[in-house]
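Student: Need a 3D model of the sequence below.
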Amino acid sequence: MNDPLRLQPRSTVLVVDDTPDNLSLMSALLKDHYKVKVANHAEPGLRIANAEPPPDLILLDIMMPGIDGYEVCRRLKAEPRTRDIPVIFLTARSEVEDETHGLELGAADYITKPINPSIVLARVHAHLTLKAHADFLRDKSAYLESEIAKRTAEVQAIQDVTIMAMASLAETRDNETGAHIRRTQLYVRRLAEQLRDHPRFRAFLSERCIELLYKSAPLHDIGKVGIPDEILLKPGKLTPQEFEIMKGHTTLGRAAIEQAEQRLGMQVDFLTLAKEIAYSHQEKWDGSGYPEGLSGDAIPISARLMALADVYDALISKRVYKPAFPHEEAVRIVLEGRGRHFDPDVTDAFAAAAEDFRAIAAEHRDED
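Tutor: Model (predicted):
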């Protein structure tokens, strides 16, 4: 396997020292091995360090007029663009406290003067090698993160398209529903946002949960694919026997999602919510709904939100058996269902967000 570090260009070493003789000495020592840049003061040294391309390593004197080496090191380590450049102090200060302070500031090494040329070269080489490895790993990590983000986005897009395709398949059975999927998706999210700080719902309606509800909502009527056309598209009132068959779309919907989950071989959060919504969105707060006649808090929160969103949209939409009601009439009917058909607090949230519902319905109208 090729060593990626061999592909690195010749390293650049910046020497910052206010003494001309020291600059000449270090330049002569390093020039056969590295590109050498010099600065006779802290400020030009900082400018070179922040320029493009930055140096690969900095040899830094401590005792300089104005800004000393310690302050230069502190500034280098405080800036994201220079903090990963290794700094080696090259100084006449030989006290342990001086060396400790330099290392605490983030310096990679500390060499006292007078220098031993072979020691300087060995340490410079060692730290440049460490930096090359660190840069390689950092670049590889950034590349992998980028690839993961890209693949995650691709999977997310495929997932979203699949959900919408499945939901649209159900809706094509009833060609008068049009943008029903999109509207109910937005209604559910708006209700959840309205309720997220409510004491009864705060623990459930996290930001992630609201996003999952939004993703799950289109599958609420997936079970319609199993209902015969003569019942689903009947323009008049259903007979009791026909209504019993129609009620089966909730069970069929949950079963379809469960089968998909079993084929996947793992539980997925949004499918758990999708099963709740598909199965229980026809339940009513007072227990008069179906398929189980659940009441009150026994009805999943996800299904309670969808129940109201679905009814409001059915009221404002034209169906084979009824004309579209105006927004005001739909709001009145929904509010009358408070405590009977709908959770009282969900109904209050709808009342507070009713104008947003009107705007969603207007933006996503059914095509004639």
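
Student: alpha carbons only for contacts and neighbour counts from here, please
Tutor: Noted.

Student: Tell me how many other residues surround residue 178.
Tutor: 19 (other C-alpha atoms under 10 Å).

Student: got it, and residue 204?
Tutor: Neighbour count for residue 204, taken as other C-alpha under 10 Å: 16.

Student: Quick check: the gap between it and residue 193.
Tutor: Distance, residue 204 to residue 193, by C-alpha to C-alpha, to the nearest Å: 12 Å.

Student: show me what contacts residue 352?
Tutor: Contact analysis of residue 352 by C-alpha atoms under 8 Å, 6 or more residues apart in numbering lists residue 194.

Student: And it, how far from residue 193?
Tutor: Per C-alpha to C-alpha, residue 352 is found 11 Å from residue 193.

Student: Show me where the stretch 101-250 of the chain has its helices.
Tutor: Secondary structure of the stretch 101-250 of the chain (DSSP state H, counting those that start in this stretch): helices at 117-171, 180-195, 207-216, 229-232, 240-264.

Student: I misspoke; the intended subject was the stretch 251-368 of the chain.
Tutor: Assigned by DSSP H, counting those that start in this stretch, the stretch 251-368 of the chain shows helices spanning 269-280, 301-316, 327-336, 344-352, 354-363.

Student: Name the residues that touch the third one?
Tutor: I take that to be helix 327-336. Contacts with helix 327-336, where a contact means C-alpha under 8 Å, 6+ apart, come from 308, 311-312, 315-316, 347, 351, 354, 358.

Student: deepest of the helices of the stretch 101-250 of the chain, which one?
Tutor: With neighbours taken as mean count of other C-alpha atoms under 10 Å, these reach their highest mean count in helix 180-195, at a mean of 22.

Student: Give me the residues contacting that helix.
Tutor: Residues outside helix 180-195 that contact it (C-alpha under 8 Å, 6+ apart) are 167-168, 171, 201-202, 205, 210-211, 213-215, 217-218, 305-306, 309-310, 313, 346, 349-350, 352-353, 356-357, 360-361, 364, 366.

Student: circling back to that earlier point, could I get the helices of the stretch 251-368 of the chain as a markdown table with distance to residue 82?
Tutor: Formatted as a markdown table, these follow (distance: least, C-alpha to C-alpha, whole Å):
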| stretch | distance to residue 82 |
| --- | --- |
| helix 269-280 | 42 |
| helix 301-316 | 50 |
| helix 327-336 | 60 |
| helix 344-352 | 51 |
| helix 354-363 | 49 |
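
Student: now the other sequence, so there's something to compare against:
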Amino acid sequence: MESSRDTFVKDKKTVLIVDDTPDNLSLLHELLKDNYHVKAAVNGVIALNIINKGGIDIILLDVMMPEMDGYEVCRRVKADDEICDIPIIFLTAKTSIDDETMGFDLGAADYLSKPISPPLLLARVKTHLEIKASKDYLKNQNILLENEVKRRTQEVVNIQNVTITAMANLAETRDPETGFHIKRTQIYMKLLATQLSHKEHYREMLTPAYIEQLFTSAPLHDIGKVGISDSILLKPGKLTKEEFDTMKTHAYLGFKSLDTAEKHMDQSDTFLHIAKDIAHYHHEKWDGSGYPDGLVGEAIPLSARMMAIADVYDALISKRVYKDAMTHETALDIIKEGKGNHFDPELIEAFLEVEDDFYEVASKYRDEN
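Tutor: Next up is the predicted model:
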């Protein structure tokens, strides 16, 4: 059974004394040994080796030593993130204001003049160890709090992603041939956005955080299809004008449902803001001939312009109830023909720079797999 004395010994703090004079080391050891574990070093090099091994709670440091003086030892300790929190008390015969100022500027906790007053030394060591214990406690509490915030934030992100996936899958289950369409378009968006982020015109907007929001939002681009009847959505032949007009309403329906959801969140700067733009405008065309609002050029949100390319490419290389799948090369030709009328010319240039990556994604996530 562990005695109270054993616990006391185990809980003792460790003091490192650094002094090149053996008599000083002996004196300080005698003063401290009853209350602390005491380690000693006769120069700065040995002291740093001991400190770097860990377990030191406070350092009593002479200034004038051969090889490496106390100021340099202090400078190196405070420059190392692993050991910089150890309090240092300078013990020295150098008593000028400039010397004391230098010690405190280097990060020392205290400065005691030799010859040392034993009661004063013991009181200062005790005080600085208590201060360090308080700081360590607050630091640990902050770490625990930060970890808890990260955990809860991740929970929110996980719930958000699961909800998005569920909503997107709900829309996609209306069409049994779309398969991996959600995953493919999501990755296409990230590939295209990352490529654009290297270009000066887009670098400021397409930050890593924004690209991640695009990736998160992309699956919701066709959420409005939930509101389209099966007779139109799954029709194997060409749609009539009236049927196509009905089909086109899915863009507004998707926007409206996401807008309603965002209003319930009482926030406007959320991933749903991007999702709304994508859902609402990904069928707009660069020359103004798209729907639902006939927007022209950069009046179309960038997120929707990117989704237009990702969505069309995926539609071309995928089998649908009304068509067979096209080859990657045929899809490229059609998209290049749409440069400047259907698609933003700059975005097409970026797309062509990563078209091999698009093909790799399309091959990896083929619907028949």
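
Student: Going by secondary structure, residue 13 of the first structure is in what exactly?
Tutor: Element membership for residue 13 of the first structure, per DSSP states H and E: strand 12-16.

Student: Could you name the helices and strands sitting against that strand?
Tutor: Applying 3 or more C-alpha pairs under 8 Å, 6 or more residues apart in numbering; DSSP states H and E, one finds that strand 12-16 of the first structure makes contact with helix 20-30, strand 35-39, helix 42-50, strand 57-60.

Student: now with 7 Å?
Tutor: Secondary-structure packing of strand 12-16 of the first structure (3 or more C-alpha pairs under 7 Å, 6 or more residues apart in numbering; DSSP states H and E): strand 35-39, strand 57-60.

Student: mind giving me JSON lines with those strands and columns for mean neighbour count?
Tutor: Below are those laid out as JSON lines (neighbours: other C-alpha atoms under 10 Å):
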{"stretch": "strand 35-39", "mean neighbour count": "19"}
{"stretch": "strand 57-60", "mean neighbour count": "25"}
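
Student: In TSV: those strands, plus distance to residue 85 of the first structure.
Tutor: Below are these laid out as TSV (distance: least, C-alpha to C-alpha, whole Å):
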stretch	distance to residue 85 of the first structure
strand 35-39	14
strand 57-60	6
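
Student: Figure out which of these is closest to residue 232 of the first structure.
Tutor: Set against residue 232 of the first structure and scored by C-alpha to C-alpha, these come closest in strand 57-60, at 74.3 Å.

Student: Mean deviation, that closest one versus the second structure?
Tutor: Here the mean offset of strand 57-60 of the first structure against the second structure after fitting is 0.9 Å, by mean C-alpha distance after the TM-score superposition for the first structure.

Student: What is the subsequent helix or strand relative to that strand?
Tutor: Per DSSP H and E, the first helix or strand lying C-terminal to strand 57-60 of the first structure is helix 69-78.

Student: Quick one: distance of that following helix to the chain centre.
Tutor: Offset of helix 69-78 of the first structure from its chain centre (C-alpha atoms, centre = their mean, to the nearest Å): 35 Å.

Student: Which residues outside that helix are in contact with it?
Tutor: Outside helix 69-78 of the first structure, the residues that touch it by C-alpha atoms under 7 Å, 6 or more residues apart in numbering are 42, 60-63, 82-83, 102, 105-106.

Student: nearest to residue 259 of the first structure, of these?
Tutor: The shortest approach to residue 259 of the first structure among the contacts of helix 69-78 of the first structure belongs to residue 83, at 53.0 Å (C-alpha to C-alpha).

Student: and the gap between that closest one and residue 194 of the first structure?
Tutor: Taken as C-alpha to C-alpha, the span from residue 83 of the first structure to residue 194 of the first structure is 45 Å.

Student: Equivalent analysis for residue 72 of the first structure, please.
Tutor: Distance, residue 72 of the first structure to residue 194 of the first structure, by C-alpha to C-alpha: 52 Å.

Student: surely residue 291 of the second structure meets residue 283?
Tutor: Yes: with contact defined as C-alpha atoms under 7 Å, residue 291 of the second structure counts as touching residue 283 (5.6 Å).

Student: Please say which of these two ends up with more neighbours.
Tutor: Between residue 291 of the second structure and residue 283, residue 283 has the larger neighbour count (other C-alpha under 10 Å), namely 26 against 18.

Student: Kindly provide the distance from the aligned partner of residue 358 of the second structure in the first structure to residue 351 of the first structure.
Tutor: Matched across to the first structure, residue 358 of the second structure falls on residue 357, judged by TM-score structural alignment. Separation of residue 357 of the first structure from residue 351 of the first structure (C-alpha to C-alpha): 10 Å.

Student: Give me the more crowded residue out of those two.
Tutor: residue 357 (25 against 17).

Student: Skip the chain neighbours and tell me the closest residue to the more buried one.
Tutor: Among residues not flanking residue 357 of the first structure along the chain, residue 187 sits closest, at 6.4 Å (C-alpha to C-alpha, 6 or more residues apart in numbering).

Student: any idea how far the one you found lies from residue 322 of the first structure?
Tutor: Computed as C-alpha to C-alpha, the residue 187 of the first structure to residue 322 of the first structure distance reads 22 Å.

Student: again with residue 253 of the first structure
Tutor: 25 Å.

Student: what about the residue nearest the centre of the second structure, distance to residue 307 of the second structure?
Tutor: Closest to where the C-alpha atoms of the second structure average out (C-alpha atoms, centre = their mean) is residue 209, at 8.0 Å. Distance of residue 209 of the second structure to residue 307 of the second structure, given as C-alpha to C-alpha: 18 Å.

Student: ok, now which ones touch the residue lying closest to residue 125 of the second structure once chain neighbours are set aside?
Tutor: Among residues not flanking residue 125 of the second structure along the chain, residue 58 sits closest, at 7.7 Å (C-alpha to C-alpha, 6+ apart). The contact partners of residue 58 of the second structure, taken as C-alpha under 7 Å, 6+ apart, are 14-16, 86-88.

Student: Map residue 32 of the first structure across to the second structure for me.
Tutor: Aligning on TM-score structural alignment places residue 32 of the first structure opposite residue 34 in the second structure.
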